[in-house]
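Asker: Got a predicted structure plus its sequence, pasted below:
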Amino acid sequence: MPEQTAISTAGAPQNDNPYSQGVLADDLLFVSGFGPVDPETGAEVEGGIREHTHRAMENLAAVVREAGGSLDDVVKTTVYVADMDDYDAVNEAYADHVGETPPARVCIEAARLPEDVRVEIDAVAKVA
C-alpha cells in the first residue's frame, strides 16, 4: 500500500469541503480540480475564459510546487469546461503553462461546475 500524504498550500484556494488539495502517494501526486479562484480573496478572478484558465493552472501549479515538483512533472490532466465553444481559448491559455512534452489530457464539457465556474482542471504528476 502506498504511503499517502495530504498536500496543502496557501498558494491555491482553500475550502472546507472533505478533500485535499493534493495527495502524494509514493511518487505520484493527485491534484484536485481547481477553477479560476484567487487564493487570497477566495473570489473568482475577473476576465474571460483565458484568464480563468490561467488562474486554474496557477492554482494547480501551486499544489505541485508544494509537493516539490513543477508543471513539467504533470503527466495527466483533465479539463472540464462549461461550454465546449471555449475549447480553443482554453487550449491557448493552457498551452502557456505546459512544456515541450505536454501531459496526456482529457477535455470534457460538464453540465455544471462548482460555483458555476467555466473551467476546472485536475492533474496527476510524478514527483521524486
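Answerer: Thanks, I have the structure now. Numbering: from 1, shown residues only.
Asker: rest of the way, CA atoms for contacts and neighbours
Answerer: Noted.
Asker: hang on, Pro2 packs against Asp26?
Answerer: Yes. Using C-alpha atoms under 8 Å, Pro2 makes contact with Asp26 at a distance of 5.6 Å.
Asker: try this one next to it:
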Amino acid sequence: MTNRAVIHTDKAPEAIGTYSQAVKVDNTVYLSGQIPLNPETMELVDGGFEAQAEQVFKNLAAVCEAANGSLNHIVKLNLYLTDLDNFTVVNEVMARHFRQPFPARAAVGINQLPKGALFEAEGVMVL
C-alpha cells in the first residue's frame, strides 16, 4: 500500500467543496485548484487579474510548504483563465514566483470560476 496523506494548512483557503487542499502519495503531491481567496476572510482579493494571480500563487505556495515543498517542486501546472487576454500577465506573475526550469504547464480559457474568480491554478509537485 502506498503512503497517502492529506495536506492542510490554515495559510491557504479552506476547501469550498468536497476536496482536500492537497493529497500526498509517496513523494508526489496533488495540489487542488486554488482561486484568489484571502485565507483569513475567504473573500476574493481586490485589484483585478494581476492581484488575483498573485494570491493564487501565494495560496499554492502555502500548500506546497505544508507538504514540505515549494512552488519550485511543482512539475506540472494547470492554469484556468476566464480571459485569455491575461496570458501575458500570468506569465509575468509566474516569473516572480518560479525559477527555471519552469514546470510543464497548460493554460485553458474557461467561461467562469467559483465565486467569480478570474484565475485558478492547480498542479502536481514531486518532492
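Answerer: Noted; the coordinates are in hand. Keep in mind it's a predicted model, so treat the numbers as computed, not measured.
Asker: Just the TM-score for the two chains, thanks.
Answerer: Overlay of the two chains. TM-score (TM-score structural alignment, normalised by the length of structure 2): 0.96; 127 aligned residues with a C-alpha RMSD of 1.0 Å.
Asker: on that earlier part again, who has more neighbours, Pro2 and Asp26 of structure 1?
Answerer: Asp26 (14 against 9; other C-alpha atoms under 10 Å).
Asker: Now do the contacts for that one.
Answerer: Neighbour list for Asp26 of structure 1: 2-4 [criterion: C-alpha atoms under 8 Å, 6 or more residues apart in numbering].
Asker: mind putting these in TSV, distance to Glu120 of structure 1 and secondary structure included?
Answerer: Formatted as TSV, the contacts of Asp26 of structure 1 follow (distance: C-alpha to C-alpha, whole Å; DSSP: H, G, I helix; E, B strand; the rest coil):
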residue	distance to Glu120 of structure 1	secondary structure
Pro2	27	coil
Glu3	27	coil
Gln4	24	strand
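Asker: any idea how far Ser8 of structure 1 lies from Ala123 of structure 1?
Answerer: To Ala123 of structure 1, Ser8 of structure 1 is 15 Å away according to C-alpha to C-alpha, to the nearest Å.
Asker: before we move on, what about Arg55 of structure 1?
Answerer: Taking C-alpha to C-alpha as the criterion, Arg55 of structure 1 is separated from Ala123 of structure 1 by 15 Å.
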